[in-house]
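Enquirer: Here is my input; please provide its structure:
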Amino acid sequence: MSVEVIDWPSAATIAGRLARPGPDATRPQREAVVDGLRTAARRAVPAVLDVTGMRPAPESEATSDRLSEVLVVDRPGWARANARVMSAMTQGLGDGLTEAERAGLARPAVAVMGAVEVGGVLAALSSRVLGQFDPYGQAGLGRLLLVAPNVLSVERALRVRARDFRLWVCLHEQTHALQFAAAPWLAEHLRARTHSLLGSVTEGARTGAGAPVSQRLRTAGRAVVGVARGQGVTGGIMTPEQQDELSELTAVMALLEGHADVMMDAVGPSIVPTVTAIRRRFEQRRDGAGQSPVDSILRRVLGMDAKLAQYRDGARFVRGVEAVVGRDRLNTVWTSVETLPTAAEIRDPDAWVRRVRP
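Expert: Sure thing, here's the model as predicted:
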């Protein structure tokens, strides 16, 4: 019987209960956001196909009319969905546990503590994510999760045109859907690479000396969240080799995020009339303008600054490649595992161009 390092069902329940409520809104306002996001998700599809020059692969379940299953969720819904995703990505990590460690995990106090720690992180993140594409959907299509209360909160804070902002967000997420539809091998590549790294990190945390087994297992659970998000792991439990492997995984995630960021702006004012103003105000918010010291600390604790670096590093790579070979040849990056950029190439787009020669 497979044993999980983290009690994921409990983590999902805890995350959903701890997630903060959204901004004050009347029922008609909430319904308008939900309807607006669903409409924006549909409108984004042809725009993304046009601006990227990409198409779903013949073997993909996606089509030129439907790139993803669209789900508009609240904060608890996002937190629970992500717990399920992480559960799928970490399945089997506990198979190497000894009988003593299995018994330790089975203790209610240990199981609850691990679930509380992970659930708390997911709950905190749930108020900061506008949208997310989950490539591991059940119906053959990936799932696009749009977090309605967060979209409403940010568009109010930025004082931007709601219709434009909702479409802008959906352009980013539908670009992710198209990335995985154009490269159907990509989801399994990321799953396998993440699982391999998580297995190595979890084993190191589990067998390390100097702490009780229960504490080491909870540390492994926190490592799961950090690695699955493509970020570092606190506590010094990663070896130099694991850090290098994480850097290569992060390079792929930087490509995904940077490409989506560039494309969501490239649609231009004919699709999103206020795109320039939205980007300017959004970047100011990303840089922490107007945030309290407590919020700045929370950003670092949650790894949001590391995630932001992925967006910017990836965008620089995409723009650098496009400047040399153009957008059509940039799309060579989605051909195979071998054409993905390395960690060094994300920082040096010319090196990727010289190696791949699209």
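
Enquirer: From here on, just use CA atoms for contacts and neighbour counts.
Expert: Will do.

Enquirer: Give me the neighbour count for Glu283.
Expert: Glu283 has 12 neighbours, counted by other CA atoms under 10 Å.

Enquirer: here's the other one to compare against:
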Amino acid sequence: MVDWDLAVNIGSRLAGRGPEVTPDQAAAVVAELRTAADRSTGLVRDFTGLVAADRSAPVLVVDRAGWVQANADAFSTMLGPVIEKLSEKKGPPNGLAQAVGSRVTGAEVGLLLGFLAGKVLGQFDPFHDPAGRLLLVAPNIVHVERELRADPQDFRLWVCLHEETHRVQFTAVPWLRDHLASEIAALAETVDPGAALEDGVRRVSEALRGGGGGSLLDALGSPEQKQILERVTGVMSLLEGHADVVMDGVGPQVIGSVAAIRKKFDQRRQGIGVLDRFLRRMLGLDAKMAQYRDGAKFVRGVVDKVGMAEFNAVWDGPANLPSKAEIADPDAWVSRVL
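Expert: So this is what the prediction gives:
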């Protein structure tokens, strides 16, 4: 159903190469990012109390094309059960329909990956066997540090603190990966491909005409789907907010210019230009930004009240994860869990 090779080809071409650097500069960036990632492990462990073994998941410093390939591989693995369920519901297509459909879908995925490949600084892929992998996108990190006029060494460590926190989350809390995978599988059970496609096209059309539209994720609108998405939203808000709290908590101890970096970076997160804001809205990236903000507020609210050690009860099992409503009400989570 998806021509992944075409997706990678289109995504890599659309992403471009990024800022110009010499071979020596590129080698220095790669070496420093690896060192910063290794250094971040102990800093995150000391601050959070989560124990994850050193180098339990590989660190890959990649260019934009490498990020596109890695995410196409991840999507292929993650969406396998979803595609299988959709095929069962719709029945096998004929040869021509499959060939054309897979290329159309591959082109759509490629456009998505190409847009995101120029935005992402780092990412932890929890579904890569056996223990996940950490991706650091070197050209994007260099581009943003230059744009913000940030101290390169400080900025690179700051980025690694956030992404290393995700590695620690998934490797110190091994049930988390299977829990997210099960939620994705449960969502696949609810999808009506025809209705989802029709609603998605309608929302894009409305947005292009200046109407409400909403994000493409809003096309999943049944009560059961909304329940699953609310649970996933709670988990992702927790993970992103926790990582932001860690980078802001550790940063002042080891990064001299962290206050200036945070201020400039938050301004940049708002998006640049009309097209960028439109694409962020359609792809649900505005909701992603809200996850950072709301999740960080939840983590700080709980930690300020009971301390980090008590907060870590959130990692004891799926029942202790905050709901979307509890993300907005830390006291409700404390009352229920603690």
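
Enquirer: Now the TM-score, please.
Expert: Superposed pair, TM-score by TM-score structural alignment, normalised by the length of structure 2: 0.89. Supporting alignment: 325 aligned residues with a CA RMSD of 2.4 Å.

Enquirer: wait, what's in contact with the equivalent of Val272 of structure 1 over in structure 2?
Expert: Alignment note: Val272 of structure 1 maps to Ile255 in structure 2; criterion TM-score structural alignment. Taking CA atoms under 8 Å, 6 or more residues apart in numbering, we find Ile255 of structure 2 in contact with 154, 157-158.

Enquirer: same question, Met236 of structure 2
Expert: Gln291.

Enquirer: what helix or strand does it sit in?
Expert: Applying DSSP states H and E as the criterion places Met236 of structure 2 in helix 223-254.

Enquirer: Mean deviation, the helix or strand following that helix versus structure 1?
Expert: Later in the chain than helix 223-254 of structure 2, the nearest helix or strand by DSSP H and E is helix 258-268. Mean deviation of helix 258-268 of structure 2 relative to structure 1 after superposition (mean CA distance after the TM-score superposition for structure 1): 1.0 Å.

Enquirer: now what about the helix or strand Gly110 of structure 2 falls within, what contacts it?
Expert: Using DSSP H and E, Gly110 of structure 2 maps to helix 95-117. By CA under 8 Å, 6+ apart, the surrounding residues in contact with helix 95-117 of structure 2 are 1-15, 64-65, 67-68, 71.

Enquirer: Now intersect those with the helices, please.
Expert: When these are checked against helices (DSSP state H), the matches are 4-15, 64-65, 67-68, 71.

Enquirer: Can you say which of the residues you listed are buried?
Expert: Neighbour-count burial (16 or more other CA atoms under 10 Å) applied to those gives 4-12, 14-15, 64-65, 67-68, 71.

Enquirer: Name the nearest of those residues relative to Ser87 of structure 2.
Expert: Trp4 (17.0 Å; CA to CA).

Enquirer: Quick check, that closest one in contact with Ala74.
Expert: No. Counting by CA atoms under 8 Å, Ala74 is not a contact partner of Trp4 of structure 2; they are 10.8 Å apart.

Enquirer: which SS state does the spatially most central residue of structure 2 fall under?
Expert: Compute the mean C-alpha point of structure 2, and by CA atoms, centre = their mean the closest residue is Gln123, 6.3 Å away. Per DSSP: H, G, I helix; E, B strand; the rest coil, the local secondary structure of Gln123 of structure 2 is strand.

Enquirer: just to revisit the earlier point, what's the average distance of the helix holding Gly110 of structure 2 to structure 1?
Expert: So helix 95-117 of structure 2 averages 1.7 Å relative to structure 1 (mean CA distance after the TM-score superposition for structure 1).
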